[in-house]
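S.K.: Provided below for reference: sequence and predicted model.
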Amino acid sequence: MYLVTADEMQRMDRATIESFGIPGRVLMENAGRGATAFFLEAVYRDHPGSVGIVAGRGNNGGDGFVMARYLHQKGIRTTVFLLSQSDRVKGDAAANLKLLEPMGVPVVELADAAAFESRKLLMRHQHTWIDAILGTGLSSDVRGYFRTIIDFINRQDRPVFAVDIASGLDSDTGRVCGASIQAAATATFGFAKVGQLCYPGRTFTGRLKIIDIGIPFHLAQKAGCRQHLITPGALKNDIPRRSATVHKGHTGHLLILAGSPGKTGAAALTAAAAVRTGAGLVTLGVPNSLNPVLETMVTEAMTVGLPETANGVLDEAAHESITSLIEGKRCLAMGPGLGTHPSTGRLVGRLIEESPVPLVVDADGLNLIAAEPSVLSRQRSPIVLTPHPGEMARLSGHSTADIQDDRIGHARAFAERHQVYLVLKGAASVVARPDGTVFVNATGNPGMAAGGMGDVLTGLIAGLITQGMAAGAAAQTGVYLHGRAADRMAIKKAPVGYLATEVVDTLPEAMDELLTGGEHLSWPERDTLLNSSGHSGK
């Protein structure tokens, strides 16, 4: 399913009007009519009464004027509060504004702060609000008068319905530009916007519905859209199917390098997740002194002790043994609990350069790569990196705050520069491919903010690759299943306090749901995240 930027959406609008001959006024009519239907369902049904539409003088305001007309025709008391003088409204928006007067729809001009102060009492009497102020074209922080209006609307403790996007959100990143409308629901037009699926934008969007306004679907490809939402339909065909005669030799053998003193749990979780995902065989390579410990912690996986440093972490001297172990394997995962000793770092670098099978690298593996990211340019096989924002900051040289301000931009830039598959973990995890295509994940919940969850994801992705999935498909499927299994735990057990081991045990149920469309248990936010009547795709 496509997620579009503001620029891409503008180009598609323009192409629809110029190449297909669909007038802009028709698109605006379709937008306003579809948004009205969703407003009545999502907001007005539970909060009937007077409706205030606060509108700017651009096309977003024009969509609001169309909504005012449809609501008035249904006998709903509707007032338009125009944040401009009427004669400054131009084009299709002006044409729709002019239709309101003969219909008797009140239009109150609030061109400045003085006019706003004089109409505050009337505005406080509205039961619901429709935000048609700014739209998707916002490129700077909201200040001055518009910020005053946004703050006022948010303080009224009335449900707000956003037209296309909550005013104040950056369409491309989800960043709040100074201030943003807090919407209970949003009707977005043509395609979902990137910033509506990324945090914090998702918090300000509320229930989201795509309204089909007549933009041909193939224009998204022509516009070069490279952002997608990960959806079950797009993943289903990539999950490995098994014949009745399959055996463990057919389902692959995974090698994991993990663990150090005090971090044996990370190694065990990674192995358990790979087994639960369906990897036929899993071998866990650990420092020699930890092998007796790991042998008692894991049952389905095999363990092997490897040369270690004086402080008990994997030594570069293990390289020869690991090279032998890789023979016959389909994937190499490394990093969870590995430690950051320089000798371990040299070992990781050599394996990146020499591994004949795809790699999945997490945790300390990433911290070791951060000392010399250029090693990635010497990769022999596809690599999946799975950093959290702090690790991403160390890899890229940016601050964690910068990473979080534009998660997609930073993930894409790193994946393209180093030709890797990059999973930037966190709320709405991002999967970036070497060609710059980006996928945003919508599964998962706050209970996942606990130790061990990242180790589970490493084993999950590696387990899928081991069964024959391509690295990119495994990364996308892995983050989806990881979040879906956690969603099931949040519903079945509790929103917070479930364990990484419990998520591991729930992976088979999540995979079965994806494959068969079986019992659907989802964290409540996902139930209202996207209700599409437009170009959602799979």
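M.R.: Sure, I can see it.

S.K.: Please make it C-alpha for all contacts and neighbour counts, starting now.
M.R.: Will do.

S.K.: Which helix or strand lies directly C-terminal to the host helix or strand of residue 506?
M.R.: When secondary structure is defined by DSSP states H and E, residue 506 falls within helix 500-516. Past helix 500-516, heading to the C-terminal end, the next element that is a helix or strand (DSSP H and E) is helix 524-527.

S.K.: which helices and strands does the longest helix belonging to the chain pack with?
M.R.: Longest helix of the chain, by residue count under DSSP state H: helix 471-492. Under the contact criterion of 3 or more Cα pairs under 8 Å, 6 or more residues apart in numbering; DSSP states H and E, helix 471-492 touches helix 232-235, strand 383-385, strand 421-424, helix 453-466, helix 500-516.

S.K.: same thing but at 7 Å, please
M.R.: Contacts defined by 3 or more Cα pairs under 7 Å, 6 or more residues apart in numbering; DSSP states H and E place helix 471-492 against helix 453-466, helix 500-516.

S.K.: here comes the other one, which I'd like you to weigh against the first:
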Amino acid sequence: MSNQEQVREWTEEHVRETLPKRDASSHKGTFGTALLLAGSDDMPGAALLSGLGAMRSGLGKLVIGTSESVIPLIVPVLPEATYWRNGWEKAAQSPLEESYRAAAIGSGLPQTKDVQRAVDHVIAGDCPVILDAGALTKRSYPKRKAPIIVTPHPGEFSRMTGVSIEDLEKDRAGYAKEWAHQLQTTIVLKGRHTIVAFPDGECWYNAAGNAALAKGGTGDTLTGMMLGMLCCHQEAKHAVLNAVYLHGICAELWTEEHSPHTLLAHELSALLPRVWKRFE
């Protein structure tokens, strides 16, 4: 079932062609408000890592719905965001009252029925939605116009699909394409040469990045970057692909002067301004 010959590389040239320009007359409303449901008592840092990635990636405003205990830990580092106290728990209880340009849920959240109820309420809306970490499980998704983007590492992909990690690693692109079509979602299969497969059969791989990314929290940062880029790109496909690519280039910039052993995930967001400027 190999589809390797149908997989193309997303390159520097593609990034330069598709990164959006920021019009001089734009304002925060131009780029919209994003919702991030992330961070729990046991994993508070995930909300901060995702939030930093999002705020650095082109959105207008960010609402972080997180556990009450997490907020005072984040605000001193990320005062630019606004906060929805116990937001992901509240999202599990009732449909969202506000509309958003894009939403993400799952970073630092437990794999519980409450989280899946929150997922149901988020995807009932009409904006692009990213599902990460605790939001990833074996399930089906409703038909909708805006994309659902799932971001599994191999273990999470196996949990979602029943495909063994051993089989998956023999044909990452093939399985990503098959399940993107079956679930009608965009799949960002993380790992060396991350695969991005779309429901229509389009599939790309990313060669940017290095082993510095093999550390906890880098996936949370990527989720945030995708969320922000969905707000400033006209085309959701380009937002996802560019976020994956620039995330990798940030790691490459780090290793120009530092050991790959030493990267901390929040430093990717700190490097992004320099990396993004290279492609403008």
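M.R.: Ah, there it is. For clarity, every value in this text was computed on a predicted model and none was experimentally measured.

S.K.: follow-up on the earlier one: with structure 2 overlaid, how far apart is the longest helix of structure 1 on average?
M.R.: For helix 471-492 of structure 1, the mean distance to aligned residues of structure 2 following superposition is 0.9 Å (mean Cα distance after the TM-score superposition for structure 1).

S.K.: what angle separates that helix from helix 500-516?
M.R.: Counting by axes from the mean of the first three to the mean of the last three Cα atoms, to 10 degrees, helix 471-492 of structure 1 lies at 110 degrees to helix 500-516.

S.K.: Which residue numbers in structure 2 does helix 471-492 of structure 1 align to?
M.R.: Helix 471-492 of structure 1 lines up with residues 236-257 of structure 2 when matched by TM-score structural alignment.

S.K.: Can you name the residues that contact residue 101 of structure 2?
M.R.: Under the criterion of Cα atoms under 7 Å, 6 or more residues apart in numbering, the neighbours of residue 101 of structure 2 are 32, 33, 34, 127, 231.

S.K.: Now check structure 1 for the residue matching the first one.
M.R.: Aligned by TM-score structural alignment, residue 32 of structure 2 pairs with residue 252 of structure 1.

S.K.: how near is its match to residue 466 of structure 1?
M.R.: Using Cα to Cα, to the nearest Å, residue 252 of structure 1 is found at 5 Å from residue 466 of structure 1.

S.K.: residues shared between the contacts of the two?
M.R.: With contacts taken as Cα under 7 Å, 6+ apart, the residues that reach both residue 252 of structure 1 and residue 466 are 279, 330.

S.K.: Comparing these two, which residue is more hemmed in?
M.R.: residue 466 (31 against 22; other Cα atoms under 10 Å).

S.K.: ranges for the strands of the stretch 101-250 of structure 2?
M.R.: Residue ranges of the strands in the stretch 101-250 of structure 2, as given by DSSP state E, counting those that start in this stretch, are 102-105, 129-131, 148-150, 186-189, 195-197, 203-205.

S.K.: could these be laid out in TSV, adding distance to residue 258 of structure 2?
M.R.: What follows is the strands of the stretch 101-250 of structure 2, written out as TSV (distance: least, Cα to Cα, whole Å):
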stretch	distance to residue 258 of structure 2
strand 102-105	31
strand 129-131	31
strand 148-150	31
strand 186-189	27
strand 195-197	27
strand 203-205	26
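
S.K.: re earlier: and the longest helix of structure 1, which residues are buried?
M.R.: Burial within helix 471-492 of structure 1, assessed by neighbour count using 16 or more other Cα atoms under 10 Å, is assigned to 471-490.

S.K.: residue nearest the centroid of structure 2?
M.R.: For structure 2, the residue lying nearest the average C-alpha position, counting by Cα atoms, centre = their mean, turns out to be residue 223 (2.3 Å).

S.K.: for the corresponding residue of structure 1 for that residue, what are its contacts?
M.R.: Taking TM-score structural alignment for the superposition, residue 223 of structure 2 sits opposite residue 458 in structure 1. The contact partners of residue 458 of structure 1, taken as Cα under 7 Å, 6+ apart, are 270, 360, 362.
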